[in-house]
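Asks: mind folding the following:
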Amino acid sequence: MVTSYIPLNLDECLKILSDKQVRIVAGGTDMLIQNRSHTSMPIGFKSDVCYISNIEELKKIYEDETFVYIGSVCSLEAIMESELVPELLKNTILEMASPAIRHTATLAGNIGNASPAGDSLVPLYLLDALVEKRSIKGVSKVALSDFITGVRKIDLEKDELITKVIIPKISFTKSYFKKVGPRLSDAISKLSFAGAYKLENDLVKDIRIAFGSVNVTVVRRRDLEERLIGKTKDEVKKMVSEIVDWYEEFIKPIDDQRSNKEYRKSISLKLLRSFIENIE
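Replies: I've put the predicted structure just below:
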């Protein structure tokens, strides 16, 4: 028999996580699919669950001089409507989910699911997002790129809870997100791409490129980005074919029911080419 726990505050939740073996549920949009019954029976959870969406401490979006903080049970809709959240992430959310899902699903849930096709992960990698996690033993912060260790694998102990997603405040001249799928907000991505750059006096001061659904985790290569820092925008645009060649070896998609690896690789590199060619 499955037991459900519904803590009313964060301390109560962390005590449950310390004492019990439970699955954490907020919006539950991924978990319900993973545990659904094909015989119209109730959801067949295989372990006890801890429902955290009533915890007020985790519903806040706020900022300081350096970061934007997003509570782990904030819905995608609340994030999209917040004036504090970067436009790149808001534009991604608009494309990644239908209104019904946006009002239920959470950003932290998308992170915790750690799917290579998780659309929100692509801009979060690009924005150097951090994950705050807590237990009764304390609090720690880890880069998202270190928190996700593989396909559906994360650096989270059984007594720990994701409490915040932390995004550094960064200004770009332009940022861009593109999802490729059979339908936009109602379908899992075949692939996704995000790019952003900052120009000062026609010099590239910052440039970031990330791909989703083309490897076991989001592909972002800071070593390749650094090669472009300090060049003029025209120099970078003339290097477009070379840049595409740099990234080709890191684009390693698979065949599955949504698409094939040849298509994914071809379109990913075309999106990269278009992004570089349209730096202005």
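
Asks: use CA for all of it now, contacts and neighbours both
Replies: Noted.

Asks: excluding chain neighbours, give the residue nearest to Gly118 in space.
Replies: Counting by CA to CA, 6 or more residues apart in numbering, Gly118 lies nearest to Asn110, which is 6.3 Å off, once chain neighbours are set aside.

Asks: following element in sequence after the host helix or strand of the one you found, please.
Replies: Counting by DSSP states H and E, the element that carries Asn110 is helix 107-113. Beyond helix 107-113 on the C-terminal side, the first helix or strand identified by DSSP H and E is helix 121-126.

Asks: please provide the structure for the following sequence as well, for comparison with the first:
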Amino acid sequence: MVSAFRPDTLQEALAILHEHRVIPFAGGTDLMVQRRRGSGLLPTFEYPVLFIGHLDELKEVRSGDGKVRIGSVCPYSFLLGDERVPWSFKRVLIQIASPAIRNRGTVGGNIVNASPAGDTLPYLYAFDAEALVQKWDAQRLIHVRDLVTGPGQTALTPGELLTAVIIPQVPFNRFFYKKVGSRKANSCSKLSFLGIALVEDGVVLDVRMCFGAVAPTVVRDRKIEEELVGKEVGKMGDMIPGIVRTYESLIKPIEDQRCTIRYRKEISFRLLEHFLGTVLVL
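Replies: Purely as a prediction, here's the structure:
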């Protein structure tokens, strides 16, 4: 028997979070897998479930002031059809799992699940996205990179709920995203790479590079990025080996049923080389 709450409003949900120890439940695409017990058996939840996936207040999408605000329980498929959602983010969303999962899975769930292989995380790190976190009597903004603290771990405190994700509209004219999996559809990520840059007259004005599923959290090194700003893309070739060597100390993947450590490292470096040596100079 699973106990549950189904609030009618966000404020009611926050009040329940304040008064009870519960497990927020939006799409359930991760929770149901994590708590499955086998055929014919109900999943196990150590605390009552708080259903929030139906709350309209958490399904809003707004754009303005150079930012896009996405409600935390917006399903991926809903976002794919919304013209306010950046095309670059849609390039990531369309590669998540299968249509059935995209109809249920949510951006908020992908963040708080805090998997190293979370599909949206490299994009949100690269764009310096912020999370709006609310309690029944307070709220705060925190960068997604600071909210995710480790595999399955976040900086959420008791009573807090992720209610929205805010993505700045960063200017760029180079974009590259690659998700590596066993097959095109319904695939968990073995690793992923996302790179964006602003290049004018052959000079790098901004560049951001993020790796997913190759460390406890997304790998992004701002120091390396800063060193590339002001460089001519035509002369980038001589710098690439040194940049790769720097990332060798940052990329620390695990070996699991999906692939080996060697594979994750080798493909990560090849994607990095492709971005720096090919995408930037287009």
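
Asks: report the TM-score for the pair.
Replies: With the length set by TM-score structural alignment, normalised by the length of structure 1, the two chains reach a TM-score of 0.97; 280 aligned residues with a CA RMSD of 1.1 Å.

Asks: circling back: tell me the residue in structure 2 aligned with the residue nearest to Gly118 of structure 1.
Replies: Alignment note: Asn110 of structure 1 maps to Asn110 in structure 2; criterion TM-score structural alignment.

Asks: so the residue nearest the centre of structure 2 versus Val33 of structure 2, what's the distance?
Replies: With distances taken as CA atoms, centre = their mean, the residue of structure 2 nearest its centroid is Leu121 (1.9 Å). To Val33 of structure 2, Leu121 of structure 2 is 20 Å away according to CA to CA, to the nearest Å.

Asks: go on, Arg208 of structure 2?
Replies: Distance check for Arg208 of structure 2 against Val33 of structure 2: by CA to CA, it reads 33 Å.

Asks: which residues of the stretch 101-250 of structure 2 fall in strands?
Replies: 130-134, 139-143, 148-150, 153-154, 161-168, 174-180, 191-200, 203-212 (DSSP state E, counting those that start in this stretch).

Asks: what's the second one packed up against?
Replies: Think strand 139-143 of structure 2. Under the contact definition 3 or more CA pairs under 8 Å, 6 or more residues apart in numbering; DSSP states H and E, strand 139-143 of structure 2 sits against strand 130-134.

Asks: check structure 1 for its longest helix and report it.
Replies: For structure 1, the helix that runs over the most residues, judged by DSSP state H, is helix 261-277.

Asks: counting contacts, what elements does it pack onto?
Replies: Helix 261-277 of structure 1 is packed against strand 191-200, helix 233-238, helix 240-248, with contacts defined by 3+ CA pairs under 8 Å, 6+ apart.

Asks: would you mark the buried spots in the shortest one?
Replies: Neighbour-count burial for helix 233-238 of structure 1, with 16 or more other CA atoms under 10 Å as criterion, is recorded at 233, 236-237.

Asks: name the helices or strands packed onto it?
Replies: Counting by 3+ CA pairs under 8 Å, 6+ apart, helix 233-238 of structure 1 packs on helix 261-277.

Asks: make TSV from the buried residues of helix 233-238 of structure 1 and add distance to Arg152 of structure 1 to it.
Replies: Below are the buried residues of helix 233-238 of structure 1 laid out as TSV (distance: CA to CA, whole Å):
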residue	distance to Arg152 of structure 1
Lys233	38
Val236	36
Lys237	36
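
Asks: kindly indicate which of those residues lies nearest Lys169 of structure 1.
Replies: Nearest to Lys169 of structure 1, judged by CA to CA, of these is Lys233 at 23.3 Å.

Asks: and the closest one, how far is that from Asp245 of structure 1?
Replies: To Asp245 of structure 1, Lys233 of structure 1 is 19 Å away according to CA to CA.

Asks: then Arg208 of structure 1?
Replies: Taking CA to CA, one finds Arg208 of structure 1 at 16 Å from Asp245 of structure 1.

Asks: give me the element Leu89 of structure 1 is part of.
Replies: helix 87-96.
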